[in-house]
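1. take this sequence and fold it.
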Amino acid sequence: MQINMHEAKSQLSALVEKARQGEKIIIAKSGKPCVEIVPCQVQPRRQPGRYKGRIRLSEDFATTPDEVIDSFEGN
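-> This next block holds a predicted model:
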């Protein structure tokens, strides 16, 4: 659906709802397509501890912050 800017101003709530339902909404300015209304992609909330027990560190992994820094700096 393409709608001009002036109409879109008065029908914004309805246009947003149509976009949320999957309809393609394009707003035109002077008859030329200008922008498209698309729904946001909602990121799922992170769950702390989701990988608990799944990640293992090798025995020779650096155990102190200084060892980690040294390994990146090549010391």
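2. could you use CA atoms for every contact and neighbour count after this?
-> Noted.
3. can you pull out the helices in the protein?
-> Remark: helices assigned in the chain by DSSP state H are 5-10, 12-20, 65-73.
4. next up, for comparison:
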Amino acid sequence: MRTVNIHEAKTHLSRLVEQAANGEPFVIARAGKPLVRVVAIDAPEASAMRRRGFLAGEIDVPADFDTMGSAEIEALFGGSA
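-> All right, here's what the predicted structure looks like:
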């Protein structure tokens, strides 16, 4: 997340607000100390965002996953199994 100082925020407020509305939140700081975070009103809460890869290494997918049960599925649909 980008951090800008108060002077820069005042100077470029329109552009910064537009970027935040488009999903690029930013932090306004005074003397390097973060004061406020600016995010779009409809931005999802951090806890509501889905994390990708959070089960990496936890699940084993069989090598024949793409063909598992194909004979049974063909039989169910009138195939020649």
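5. please state their TM-score.
-> The TM-score (TM-score structural alignment, normalised by the length of structure 1) is 0.51; 41 aligned residues with a Cα RMSD of 0.9 Å.
6. before we move on, back to that, tabulate the helices of structure 1 (a markdown table), appending mean neighbour count.
-> As requested, these are arranged in a markdown table below (neighbours: other Cα atoms under 10 Å):
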| stretch | mean neighbour count |
| --- | --- |
| helix 5-10 | 14 |
| helix 12-20 | 15 |
| helix 65-73 | 10 |
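7. okay, the ones you listed in TSV with distance to K29 of structure 1 next?
-> Compiled in TSV, the helices of structure 1 are given as follows (distance: least, Cα to Cα, whole Å):
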stretch	distance to K29 of structure 1
helix 5-10	6
helix 12-20	15
helix 65-73	53
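8. which one of those lies closest to I37 of structure 1?
-> I37 of structure 1 sits nearest to helix 12-20 of all the helices of structure 1, at 6.4 Å, using Cα to Cα.
9. that concludes my questions; thank you for your assistance.
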